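Undergrad: what's the 3D shape of this:
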Amino acid sequence: MSTPIEQPNHRARDATVEEAFAQCHIPVAICDAELRVLRASRGMVQEAGLSEDQMRGRRFTQFMPDSAYAEVEGGMRRVFKTGAVEHLEVYADSRSEPGERVWSVTLSPLRNAAGTVHHVQFTAVDTTAEYGARERLALLNEVSARVGTTLDVAQTAQEMADVVTGRLADFVTVDLLDSLFRGVEPRPGAEGVALLRAAHQSVLPGVPESVIRVGEVDHYPPSSPPARVLVTGRSTLHRSLDEDIARWAAGDPQRSRTVHAHGVHSVMVVPLRARGITLGVAVLVRHRSRAAFTEDDLFLAEEIAARAAVAVDNARRYTRERTTAVALQQSLLPQHVPGQEAVRVATRYLPARSRAGVGGDWFDVIPLSGARVALVVGDVVGHGLRASATMGRLRTAVRTLADVDLPPDELLVHLDDLVPHLAAEEEAAIDHDLEIATDLIATCLYVVYDPISRRCTVASAGHPPPAVVTPDGTVDFIDVPPGPPLGVGGLPFEGVERELPEGSLLTLYTDGLVEACGRDIEAGLKRLRAALAGPADQLEEVCAAVLDSLLSGPPADDVALLIARTRALDSRQVASWDVADDPAAVAGARAEATRQLAAWGLEETAYTVELLVSEMVTNAIRYGHPPVQLRLIRDAAVICEVSDNSSVVPRLRRARTFDEGGRGLLLVAQLARRWGTRHRAEGKTIWAEVALPEG
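TA: All right, here's what the predicted structure looks like:
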């Protein structure tokens, strides 16, 4: 039979409750309707720094001067009014430990037998550690979301400084190796202790703590913490007056003044390391926050720096790849405009700033025979090194075909036939594990301008039409059939002719100009028309005005722009004669050429031109079909042209010792600066250029 448990009497029970309350290590207090303290636990005594008797009869705000307790009293009033439990998160300084603490406060109603709230119980739990962990996790999440949004080294560093400032530090600097901004692989120790200020940020307006500006070089003494961190790759934590900081400040008076002026009291120096290489250092400073950095803060800063370093290294690698692509692109574009007199030209090429990289846009100016000139713009679909390399091959092909003097529509036909062969070669060369193969498609606009007839012939392979500005300021677009893009095949190209007044502006461009900022091509053409309608005194100014009007910032796609002002050769610069279909007419042709050269004051070229006229006219009479015509053009050179109605092209060959013929074209090739053949609608023209005398 079990012995009944003896029930404690009320007095003993009350004594136990009293002991439990008095010895409770958690801050607990009971307040009356006037918010005055009636009871306080040992934890409350310890936290307030007052005895229970000293607190009794006083309100929290009378013995806890921190403004956070005004919020607590407001919560108590609501408990008396509503009878519901209140939960608060209070940030207040601790009397028992240095620094600000985070408290989870619960305000509970105490009711009497009638159910009326007549007291309120205050309970506080120190959640500083849990709050710090949540804040560190939130900061890391924000770093992941905000740092590395672009592939720009400086922007990435600035993003890190912006995120950390105000959350972990009051002032942050990020200094990086100078080679990173050029995309060069960093080498440990190669840069010494001279680092480029990539970014800084402060809780104070204007970043007054910084002794240098962003973009300037900061020289750190070898014994300074940043220099040692750069060499060792290990973080350091300092009080402002410790030996390392004091020695660093002593060697830099300006930095020393800044440290003392702003009351810097805690410093962390953290390396930015990626792939085992130190890319730079970040310095984190506190001067407004009273709490010093802790080891936990250092671990957090190292994690942030590690994530930022990966983003910086990615940006560095992108910078290197983009620099390589741009260098390739620039090397494949014309380095200077070739000498010719038909047009005056201004050009612009702006590489894309998108993550996809530079594209395959190009332009060209190609001198042709008969004082004519070819103007070309093109665009390979896609971005990156492949597009740039393909652009270079197409541009070379266009120049080769232009030397054959094909009409624009025929040239595009041959170029279109070439594209599938280039695509097949690229397909065979692609490593499909590393790169996705895409169809090779390009657009091209080919314009030939003749300054003698003032006519231009245009053909397009899926390219936007050229704009024309006449001397009276009228702007319109040449209505050229667009044709299919190169690489599509199966469809013809069509050329159109238009006569242009002298001094007209021809504007050729790629779609990156008119389709910038996400607008459709019609809106872009309208803006281009408006931009070209302005004053057009200097071609460089016209280029700048067009780019300023159509681009609001760095382009997302490559932009190629070519603007040419047409010239016309005076009738006194051209002379032509019909030549009879008789070998005896050769002497008369030579005499006419000699007289014309004398009228131009070019007697020094007479002997060479006579020989050329003799050989070329003789060949036309002997092997061609009438009518035969001789034409001399005075331009940047003396151009001699002989035309006939035969489509048979003469072929240069080496005559054997006892051959009686076969030396005429060889003589022409050696006497002329350039020579060649071009086909006409009926027949052909043989031409040769002779350099003008010096001066």
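
Undergrad: going by C-alpha atoms from here, please, whenever you check contacts or count neighbours.
TA: Fine.

Undergrad: measure stretch 504-519 end to end?
TA: In stretch 504-519, first residue to last residue: 28 Å (C-alpha to C-alpha, to the nearest Å).

Undergrad: now it: buried residues?
TA: Neighbour counts using 16 or more other C-alpha atoms under 10 Å place 504-517 of stretch 504-519 among the buried residues.

Undergrad: what of stretch 447-463?
TA: Buried residues in stretch 447-463, counted by 16+ other C-alpha under 10 Å: 447-452, 454-463.

Undergrad: same thing with stretch 162-171?
TA: Across stretch 162-171, burial judged by 16+ other C-alpha under 10 Å covers 162, 163, 164, 165, 166, 168, 169, 170, 171.

Undergrad: now stretch 418-434, how far from the centre of its chain.
TA: The gap between where stretch 418-434 is centred and where its chain is centred comes out at 28 Å by C-alpha atoms, centre = their mean, to the nearest Å.

Undergrad: nope, stretch 628-641 is what I was after
TA: In terms of C-alpha atoms, centre = their mean, the centre of stretch 628-641 is found 49 Å from the chain centre.

Undergrad: to compare with the earlier structure, here is another sequence to fold:
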Amino acid sequence: MRALIADADEVRREALREELARHGHDVTVATSTQELLAGEHADPPPELVAVGWRVGDDPALELVQALRAQTPGDGPVVVVVGEAPEVDVVAALDAGANDVWGIAPADDLPRDVAIRLSLAAHYARLQAEHVRVGGEFALLRRALDLTGTGFILTDPRLEDGPIVYANESFLHMTGYALEEVLGRNCRFLQGPATEPEALDVLRDAVREARAVTVELRNYRKDGTPFHNEVHVSPVRDEHGEVVRFVGVQIDVTAYRDAGFHDHGAAYLAAAGPVIDATLDLRATLDSIARVSVPRLAEVCLVDVLGDEVVERLAVAAVDPLVERAVERLPEAYAARDDDPVVQAMRSGRPAVLDTEQAVKVLGPEGVRLERRRPRSAMVVPLKARGRALGALVLASLERERAFEAPDLGLAEDIGRRAALAIDNARLYESQRGVAQALQSSLLPSRLPDLEALEFAASYRPFGEGMEIGGDFYDAFPMLGGATVLVVGDVSGKGASAAALTGLARHTLRTAAGYEDRPSRVLEALNRALVLDRVGRGRYCTVALAVLEPGADGAGSVGVTVSRAGHPVPFVVRADGRVEPIGRPGTLLGYVQDPSLHDARASLGPGDALVLYTDGVSEALVSRRADGEEWVGELLEGAHELSADAIARKLEHAAVAAQGGAPRDDVAVAVARVRRAPAAA
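TA: Predicted coordinates:
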């Protein structure tokens, strides 16, 4: 893959060149506008062009426009790179850039380090979202283009929440070209007959960062209207911040105008992707309710029955006033034998209800609705794997048609798909909860709080919390007043890693009760792993430190460190110096007689000892320095930080270097000698 760079900032240009080369790009650097534009005609042409905010005397916006003018159609991915506050994101996107890599200066990092971390995060995001870079992502883009369903991404962090990605189906549906879409808010699809009530629902959901499905009358570029079913879901990063909104858009004009009787199959095909768009249980329930309105009914509810109480989990209605009125009804009420919803859930049989029964489906307060009481209703049990999960309740309001047998058949079809989606979401949440609970049980519930030492740790598992990671940390007292601080990384993931982590932690704690040196403690763990391995490949790397408060009365702490195949720990001195500590040793569980060593040092008031796993060091690998050296550089300037702030700084740097989604566990443990209180 070829990449072309043009940037007047030498430090930023070199960091960008190294980042792209690290990801396998054949990088060419253009030092002038002429070389930049000429490079576009190379054979083969570049797939990625990175333009600094200024190249020579020419601003990036003019250069991007020139690039787009000479490469019409499907040209390279063009990104604009600059530091805040100089970067005008909206202007760059309007000029034709695919993305803007804004680099915020960091007070606690050297400028070149901050640039490299920012570029790594931006490139990871480019891989994930601008799928024109790399074969795997090109396949993903082609798959999205073949779905027949409009798919867009918007960025709420940018002014006016512009579109930053749109697939071919969205462009075909709306009639716009890609360059006319990127950088604009979706409101350009609105027109004179767009429903203001639906827009209010959509805006409220976006403002509150929750999933929503609405139907809008939108307009194509040529002015023709179409019925657009829009499903919007927030995408959050590892800190819970909303960084994107995903918009799935379906043209439902054909069966909206003609009625859904003749288009049941088309409706089911369109509804499936919306219902399956997320594994979040609440978002799934909301999608089920929204996708059923108005094609199946004017009001849709999702209810569950448990402990003789009916609980309402989702509500959607064509009329926003009706929806708000239903939402104000009790979310839970006592189950009654004459309640048609309860009867359907208990019997497992669907039913079409007349007006007299339909008024009961909204709950005991349903008959008090002042606006448009139900005329007809359907209740469809939601069943999966042989058990009832709840009921899909569909109501037709006054002056609308009554439901008939064909309607019930279509409702049952959507109910089966909805039940499967709910069951999958519940299973996913249950498994994630089990994994997170087990992961928590493998880490200490709290760290020691000593008069002489301050302890802190930070841990981030890889992925979405579904898999149990192999990193661990611990801190516990030894006989004689010393304290052990340990960080380790076991082989494997999942249940096998959990079992091995438990074995390692308990063995270390037990051995520390009778061994007096870190290397001897690690030897005990090695013996346990070798005996337990039996060809299963159970290995472990560990950095273990024993901290002993000194007897000199000056507040010093002696530290002895032993490393078993683990990244080098660092001592951050109170005067700002950063020193590695510990000699390399053998991976545990591999040989019966590992080579292990003890290294001793003294920590004074304000000094800190930092242990971490390779999820930190390997995330920070660069060409000019290996990952451990970069950890040392990151710790420069950390001498004034608390133990907790030091741990969080390394964790955030490692996660950022992995594009915000860790591909490996990250664990950091810090012990800091408390400073003596200032004299009164």
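
Undergrad: mind listing the helices for the stretch 451-600 of structure 2?
TA: Along the stretch 451-600 of structure 2, counting by DSSP state H, counting those that start in this stretch, helices occupy 494-511, 518-533.

Undergrad: got it, and the stretch 51-200 of structure 2?
TA: Using DSSP H, counting those that start in this stretch, helices in the stretch 51-200 of structure 2 cover 60-70, 89-95, 111-129, 135-145, 168-174, 178-181, 196-207.

Undergrad: with mean neighbour count and distance to residue 603 of structure 2 as added columns, please give the ones you listed in CSV.
TA: Output for the helices of the stretch 51-200 of structure 2, formatted as CSV (neighbours: other C-alpha atoms under 10 Å; distance: least, C-alpha to C-alpha, whole Å):
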stretch, mean neighbour count, distance to residue 603 of structure 2
helix 60-70, 18, 51
helix 89-95, 20, 47
helix 111-129, 19, 28
helix 135-145, 15, 49
helix 168-174, 20, 61
helix 178-181, 17, 59
helix 196-207, 15, 50
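
Undergrad: in CSV: those, plus distance to residue 585 of structure 2.
TA: Shown next, in CSV, are the helices of the stretch 51-200 of structure 2 (distance: least, C-alpha to C-alpha, whole Å):
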stretch, distance to residue 585 of structure 2
helix 60-70, 51
helix 89-95, 49
helix 111-129, 29
helix 135-145, 39
helix 168-174, 55
helix 178-181, 56
helix 196-207, 53
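
Undergrad: those: which one's closest to residue 662 of structure 2?
TA: Closest to residue 662 of structure 2 of these, according to C-alpha to C-alpha: helix 111-129, at 10.9 Å.

Undergrad: read off where that closest one ends up in structure 1.
TA: Structural correspondence for helix 111-129 of structure 2: none found in structure 1, per TM-score structural alignment.

Undergrad: report all helices and strands that that helix contacts.
TA: Packing contacts for helix 111-129 of structure 2, counted by 3 or more C-alpha pairs under 8 Å, 6 or more residues apart in numbering; DSSP states H and E, involve helix 10-22, strand 99-103, helix 643-657.

Undergrad: any chance of those in a markdown table, with mean neighbour count too?
TA: A markdown table is the format used below for these (neighbours: other C-alpha atoms under 10 Å):
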| stretch | mean neighbour count |
| --- | --- |
| helix 10-22 | 18 |
| strand 99-103 | 22 |
| helix 643-657 | 22 |
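
Undergrad: between those, which gets nearest to residue 580 of structure 2?
TA: Proximity to residue 580 of structure 2, assessed across those by C-alpha to C-alpha, is greatest for helix 643-657 (15.6 Å).

Undergrad: let's have the helices and strands packed on helix 111-129 of structure 2 in a markdown table, adding distance to residue 80 of structure 2.
TA: Formatted as a markdown table, these follow (distance: least, C-alpha to C-alpha, whole Å):
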| stretch | distance to residue 80 of structure 2 |
| --- | --- |
| helix 10-22 | 12 |
| strand 99-103 | 5 |
| helix 643-657 | 19 |
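
Undergrad: residue 470 of structure 2 is nearest to which of those?
TA: Nearest to residue 470 of structure 2, of all those, is helix 643-657, at 16.0 Å by C-alpha to C-alpha.

Undergrad: would you mind getting the average deviation of stretch 523-530 of structure 2 from structure 1?
TA: Stretch 523-530 of structure 2, aligned to structure 1 and superposed, deviates on average by 2.7 Å (mean C-alpha distance after the TM-score superposition for structure 1).

Undergrad: distance from that stretch to the middle of the chain?
TA: Between the centre of stretch 523-530 of structure 2 and the centre of its chain there are 37 Å (C-alpha atoms, centre = their mean).

Undergrad: just the ones in strands from the buried residues of stretch 162-171 of structure 1, please.
TA: Counting by DSSP state E, the part of these found in strands is residue 171.

Undergrad: and the strand or helix carrying residue 201 of structure 1, what does it pack against?
TA: Using DSSP states H and E, residue 201 of structure 1 sits in strand 194-202. The elements that strand 194-202 of structure 1 packs onto, with contact taken as 3+ C-alpha pairs under 8 Å, 6+ apart, are helix 153-164, strand 171-176, strand 217-219.

Undergrad: output the longest helix belonging to structure 1.
TA: For structure 1, the longest helix by residue count, based on DSSP state H, is helix 295-332.

Undergrad: that one: average distance to aligned residues in structure 2?
TA: Mean deviation for helix 295-332 of structure 1: 3.2 Å (mean C-alpha distance after the TM-score superposition for structure 1).

Undergrad: from the chain's centroid, how far away is that helix?
TA: Per C-alpha atoms, centre = their mean, the centroid offset for helix 295-332 of structure 1 relative to its chain is 14 Å.
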